[in-house]
Every structure is written in structure tokens, then in C-alpha cells.
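A.B. asks: turn this into a model:
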Amino acid sequence: MTPMHQPLSEEAAARLIQAAALSKTPLAIRGGGTRSLHAAPEGVESLSSRGLSGILAYNPAEMTMTARAGTPLEAVEAALAEKRQMLAFEPNDLRGVLGTSGIPTIGGVFATNASGPRRFVAGAARDSLLGLRFVNGRGEVVKAGGRVMKNVTGLDLVKLLAGSHGSLAFLTEVTFRLLPVPETAVTIVVSGLNDAEAAAAMATAMSMSVEVSGAAHLPESVRGRFAGGALPDGAATVLRLEGLAASVTVRAEKLVAALARFGAVSRLDFETTLRLWREIRDGAPYADGTPRPLWRVSVAPTAGQQLVAALRLEAGVDAFYDWQGGLVWLRMEADPEAALLRRYVKAVGGGHATLLRARPDVLAAAQAFQPQAEAVGLLQARVKASFDPDGLFRSRMAG
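C.D. replies: Have a look, this model is predicted:
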């Protein structure tokens, strides 16, 4: 069993990384360990941020918060709930689909750029990140960005670290912006559409001035596994509206009228809406306790259904769509079919496919992330050399 280091301070983390650099001991960075099925390879020690916990500053008036990287996400969200504020990007919880335990951390959220249904209108996790502190591969403590939105010093560096999956640095502190919690929410459901029809309906909704904050399509194969069976019969195309109650009522009427030509239209109440979008966020239909390969594929909104249609001709797949069809949760019935999937991703205009889950032997041999284009790969290598010249940090999907 490889050692697990859990420093209790930024200074201790810096000393540990300095020692690892001197001894050429590689480190696998992790937060709460909830987002990875990849075990640390032989000879690679684990470095966790869980000992770096606590909210350092919270300014509700400016809607900003600073917290140590190992702070549990639930502690952050509990503090925000008291002031009716939230993380705009709806960080997902992958413990159900991955079968992992542990506690998600706020540092892990940003290190993996974990973003849920509101991402396509409110931005990803990295778009809410204002500043951070980290330890690089030399054991040097670095600060980038600031605590207020007006301070954009180091903004590019901040965005670079978000989504780096622990491959560039060890995060110790993050500062991020917040949004008010909407007063209410409603979901408009269009029933019985096939994938192509759903793409057209979602495009119509997004072209309107009704401020849709969630747009997903749940084919009949998964529809019954959402919202406790509360969705009407048939495939469900679901659109979320949030805000002040009076505004939501007016916008909902306008959206219902526009979508009536596509099929039967109904509405979900506030509590059912909350449950439904949590389940969409977390890929709930695939929290099935199996190792069947599970992908998250990001493509252009109009390309999602084209990708799935092409794959269905050659492989057994099950899927549903978020981000107006631009995010495909894709479960393979047998093999991951990585080469086939990435060939079709390229054919529909490009995108990014991440293998979240598979059998341990498949994961060990698979390339989990989308291969980079040659120019991007060269740039990534230069960035890696700047942050971690000795290649100390070994990336794993760990949050």
C-alpha cells in the first residue's frame, strides 16, 4: 500500500513536496478521493488536501468566499445556504456512479472543473474561480488572483489550474464568486420526442428571452429513473426556469406556448424540479453499482444526438443529454469502445470524451481523457515543465 500524506498546513505541504522533489518520489494529488477509480501506481505516493480545511473569508455582500482546498463541499454549501447564496455552476457528486466514498472537497471541485446543468448559461467552475494559492513541483508557494472580482491579476493562471486534475500543482486555498439562490424554480416537460426532435425543441427554448437555466433530454430508456417516476410517460425533454416567482410564472407561460407544437407539455413543481436537476447533475440513472463503461462526452449542442445515433449503429449504448444536448452521459453495455467513440466525436465536429468508469483492468490500460491535438499537447508539455519540471505530480481523476 502506497503512503498517504495529509499535511495540516500549506507550509507542511511545501516541505513535503520539496522533500519529494529531492528524492524524486512521484506524488498523486487528491482531495476527498471521490472522483477517481484509478489507484496510485506502484511507487507513487498520495498527497491529500483533506487536512487543509476551513472557510477563511466569506463576504455575502460582495458574494465571494475564500476556503482552504480540503474544506468539505457540504460545509461550503451549508454556509452559503444560511445567506441564500450558491455556487452557480452546480458541482456534481460522482460518488453514486463511481461507487466511491469519501467527502468531496472545494479544492477537488475546482481541480476537476466539476460543473453541472447550469454550466451552459452560468459558466464552468473555472469561471467562478477568482484566486488561489498552490504549491508547485519545486515546493514553492504561489498566489494567483484576488479575493474580489475587480482584481484580475493572474486570471489566466487561475483558469489554467482549474481542471488540471492535480497534474500541475497542489492547491491549498481557493477564492470564488457566488450567486443568490433563486426564489423558485419550475421545469417545463415536453413528452414523447425523439433525440432529434428534442434537440430542435431545446434550440427553440434557448432562442427565446425566457432565461432557461437547464436544458436536458431524457430518452425513454432512462426517463423512469428520474424524479421518483414523476415524469410523464415517454421520453422527457426538460427545461428549467429559475428566479422570482412572478417572473418565473410569466416566462413559463411563454415557454409552454412556444413548445406546444412539439408535443404534450406539462410542468413539475418546485420540489420535484430540485430533485430532478440534482439527479441530472449526478448522472443518477447510471448509479447502478455496475462497472459498465461510463463516459461524459462534451460536443456542440446540436451534435450530441448525432453522436449517439451513429454509435447505436455499431455498439450497445444508453445515453441522456444535458447542456442543451452538448453533454452526453453515455454508458456502454460491454467494452468502452474508446477508439470508436473518439472517431465519431471527431466526425461530428470535435469535442472531449472522458472515461469515468470501467473495469479496473480496462481503466489501468485506458486513456481516460481525450487525446490532445499536437499543438495543444506541446503547449501543455511546456506548461507542465514550468509548474512541475521534474514531473513530480502524476494526474489522477481525484476530487
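A.B. asks: C-alpha only now, for contacts and for neighbours.
C.D. replies: Fine.
A.B. asks: quick one: Ser395 from Val317, how far?
C.D. replies: Separation of Ser395 from Val317 (CA to CA, to the nearest Å) stands at 28 Å.
A.B. asks: now Ala67
C.D. replies: As judged by CA to CA, Ala67 and Val317 stand 40 Å apart.
A.B. asks: Ala338 too?
C.D. replies: 13 Å.
A.B. asks: what does Met208 give?
C.D. replies: In this structure, Met208 and Val317 are 33 Å apart, going by CA to CA.
A.B. asks: here's the other one to compare against:
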Amino acid sequence: MRPTSEAELSAVISDATGPLNLRGGGTRLMGPFAGNVLETSGLAGISLYEPGALTMVAYAGTPLAQIEAALKSENQRLAFEPPDLRDVLGTSGVSTIGGVAASNASGPRRISVGACRDFMLGVRFVDGAGAVVKNGGRVMKNVTGYDLVKLMSGAHGTLGVLSEVSLKVLPDVEMQLCLRIEGLDATQSVEAMSAALGSPFEVTGAARGVDGSVVLRIEGFEVSVRYRATQLQSVLARFGAIDLIDDQERCANIWRDIRDARAFASGDGDLWRISVKPSDAPHVLETIGRNKATLDWGGGLIWCEVAKGLDIRAKMRVAGHATLMRASNETFAKLGRFHPEAAPLAKISANLRARFDPRGLLNPGLMGAAI
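C.D. replies: Predicted coordinates for the structure are as follows:
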């Protein structure tokens, strides 16, 4: 099923007699689901773009590439740099803005500017009863009633099917510089990244690659970027030699690879995405052993590839969330995609799903027990 209007989408959900497997552009692995496939790619197009107001409104099925092309023509961007995970997940299709919003897809710049949900101004969606719901608006000050905008971002379609999103966009930058430090262990890497992020020099990316090298990013106007890079080198001098990379294409490729977790594109093991306190990252890396792993968000985000069927959650022993990103259908069914919620939070989540999807139609079982 591929509705081409919000009215058609509402009718499809209203008339549904069984589970619906929601799909945007088909770029993400969501695990095995029963039910009819409902695609939102038919709801496409930019309905409003006001560069002077830094605002864009688009239908949920609009390809992300179309959004980015329109922004680039006005020297603007989606600052939260949504990742493209098709290579690492082995999927095809076209990433859509609705899929980005529904998954709260956010890249390395999240540590400095915020996540996708922080740039969402408003949403329109159809709930599990077929009702059309609107929340938010086209400016940041328009916040009244329940903040369904934040609630829908990251709900993966379990509370409603997005039909339109309103976004705040930002101007693009003049240049970027990368600083690389090699030869640090995990603890030293987190210390270096924390020192950089805690400095006043506006670091917009802090990651550690599979080779153990730490990479930092500074962006903005050239004069400011070069000054901040020089000052940051002084701050980090105690961690060893620092390589300054000012080739723009090379820097862009480095951060694209980090954003898209491309270090894991050729692997065949299970892929996990783990969110923890940065200070806990070295412990997690030690726990998972010699498995391939990277750090992003200053150590707060861990990507790791492990043997098939291995339950990383049982090994973590620290507070955090481990999301299974790539695995067999059997492993998805056994371990679940998302980290189990604590009992109080699970109760709140179940009540929300019962409120917005009383018939249990929308991706049942993806986040918590099916209704």
C-alpha cells in the first residue's frame, strides 16, 4: 500500500484489519514483521521553503536527497547531518525525511547542535485510529499543549504515521578543519575528546576510528576556524603529536565515513549501536574484547561488530542502551532491536501506544510488547 495523500493514508489505517509494517524509503532494517507493508514514499514534495526564515516544510516521503539539494542551493543544511546507513545495513531504497524524523537519525554534529528532534518544529501524522493529528508549527516559539513533535521523533512509527514535517535549517559553513591524534588507548581517547569538547573552541565532531585514531572537527568562517584549531592544538598538546588536516574534501570524507559507520560496511557479524556515558565507553570496549568498534559523540556512541547471536546487553554492565542494527531475523526475534525499558518507563510507553494506536496496528512489537 502506497497512499499519495494524507486522506488516503488516513483511509488505509482506518480500514486496516490487521498489523501494518510501516516503511519509508526502505533503507533501514527493522526486523521481521507480520502484516501488510504501508509505504509513505507516495507522500512526497517540499510544500514550503523560506530560506530567510530558516524553515522548511516537506511531506514525509520526500527523498532526503531532494531536501539537501534544495538547501544546498541556498547555502543551507540540515545541521544534525542524518546518516546514510544503506551500505552498512546492506539495504537499498531512498532515505526519506519522514524516516529520518521517525528514527531521530542524527550524525556526529549532535554533540554540538542537537539531534533531529531538536530541529523539528511541527508534525502532521495519522494515528492508529486513522485520525489526522497536527502539533507544533513553523517557528520555534509555537509550542502549546503536548509536545508530540518530540514524541514522534524516535518513535519509529509506533505512535502514528508521519505525513508532514516542519524543520529548522541552518546556514552552511565556510570551511572545516580536522585534527587527528594517533597512538591513544580508549581511556586516553575519551580524555582527549572530552578536553576538546570542554574547550571554548566549538568542536563539532569528536570520534575514534577502528584504528584507534582520534579525529576532531572545527567548522565556521575560515579566520575563526584556523584560530580555534591553533588554540585547540595547545590544549591537546599533552596527548601527543597532532596532525592538522585542512583538505576540505578529505575532511568531508572522514566525517561522512564516521557519520555512516562505513567501517562496518564490509562485515558480516551482528552490528550494535550503543549509547553510554562517555566515561563508560572504555569499560564497554574492554568488555566486548577485540571486536571491531568505533566511538562517536566524544565516546557517548559506540558502534561495534560482534559474533552473530552475541547478546551485548548482557555484557555491558553499565547504564546505557544497546540497539541491534544488523543481524539475522532469528537474532532480531530473539534479542529484539531496542534495549528493554525499565519497568516504569515501559508502562508509560505502553500507555502511549494504547492511546495513539489502540488497535495495535503500527509496527506491533517493535518497541515493547504488542498490544
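A.B. asks: TM-score for this pair?
C.D. replies: The TM-score (TM-score structural alignment, normalised by the length of the second structure) is 0.95; 365 aligned residues with a CA RMSD of 1.4 Å.
A.B. asks: name the residue in Met208 and Val317 of the first structure with the higher neighbour count.
C.D. replies: Val317 (18 against 13; other CA atoms under 10 Å).
A.B. asks: residue contacts, the residue mapped onto the more buried one from the second structure?
C.D. replies: By TM-score structural alignment, Val317 of the first structure lines up with Asn291 in the second structure. Shown in contact with Asn291 of the second structure (CA atoms under 8 Å, 6 or more residues apart in numbering): Cys304, Glu305, Val306.
A.B. asks: count the residues that sit near the second one.
C.D. replies: Other residues lying near Glu305 of the second structure total 23 when counted by other CA under 10 Å.
A.B. asks: that one: what's it in contact with?
C.D. replies: Contacts of Glu305 of the second structure by CA under 8 Å, 6+ apart are Phe264, Gly267, Gly269, Asp270, Leu271, Trp272, Asn291, Lys292, Ala293.
A.B. asks: among those, which recur in the first structure?
C.D. replies: Of the contacts of Glu305 of the second structure, the ones still in contact in the first structure (both residues aligned by TM-score structural alignment, their matches' CA atoms under 8 Å) are Phe264, Gly269, Asp270, Leu271, Trp272, Asn291, Lys292, Ala293.
A.B. asks: is the residue sitting furthest away from the middle of the second structure in a helix, a strand, or coil?
C.D. replies: Distance from the centre of the second structure peaks at Arg238, with 33.0 Å (CA atoms, centre = their mean). Three-state assignment for Arg238 of the second structure (DSSP: H, G, I helix; E, B strand; the rest coil): helix.
A.B. asks: for Asp243 of the second structure, same thing?
C.D. replies: strand.
A.B. asks: and Met202 of the first structure, by the same measure?
C.D. replies: Assigned with three-state DSSP, Met202 of the first structure falls in the helix class.
A.B. asks: tell me which residue of the second structure lines up with it.
C.D. replies: Using TM-score structural alignment, the partner of Met202 of the first structure in the second structure is Met193.
A.B. asks: ok, now Glu242 of the first structure?
C.D. replies: Match for Glu242 of the first structure (TM-score structural alignment): Glu219.
A.B. asks: state whether its match is indeed within a strand.
C.D. replies: Yes - the assignment for Glu219 of the second structure by three-state DSSP puts it in a strand.
A.B. asks: which residues are in contact with it?
C.D. replies: Val173, Glu174, Met175, Gln176, Leu177, Glu202, Val203, Thr204, Val225.
A.B. asks: export those residues to CSV and tack on neighbour count?
C.D. replies: Listed next are these as CSV, based on neighbours: other CA atoms under 10 Å:
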residue, neighbour count
Val173, 14
Glu174, 12
Met175, 19
Gln176, 22
Leu177, 23
Glu202, 18
Val203, 24
Thr204, 20
Val225, 21
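A.B. asks: tell me the secondary structure for Ser115 of the first structure?
C.D. replies: coil.
A.B. asks: show me where the stretch 201-350 of the second structure has its helices.
C.D. replies: Assigned by DSSP state H, counting those that start in this stretch, the stretch 201-350 of the second structure shows helices spanning 222-235, 248-259, 281-288, 313-316, 329-335, 343-356.
A.B. asks: out of these, which is closest to Val12 of the second structure?
C.D. replies: helix 343-356 (16.0 Å; CA to CA).
A.B. asks: the residue nearest to Gly26 of the second structure when sequence neighbours are not counted: neighbour count?
C.D. replies: Here the nearest residue to Gly26 of the second structure in space, its sequence neighbours aside, is Gly93; by CA to CA, 6 or more residues apart in numbering that works out to 5.1 Å. As a burial measure, Gly93 of the second structure scores 12 neighbours (other CA under 10 Å).
A.B. asks: Ala381 of the first structure versus the residue nearest to the spatial centre of the first structure, what's the distance?
C.D. replies: The centroid of the first structure falls nearest to Ala114 when counting by CA atoms, centre = their mean (2.6 Å). From Ala114 of the first structure across to Ala381 of the first structure, the span is 23 Å (CA to CA).
A.B. asks: do the same with Thr302 of the first structure
C.D. replies: 32 Å.
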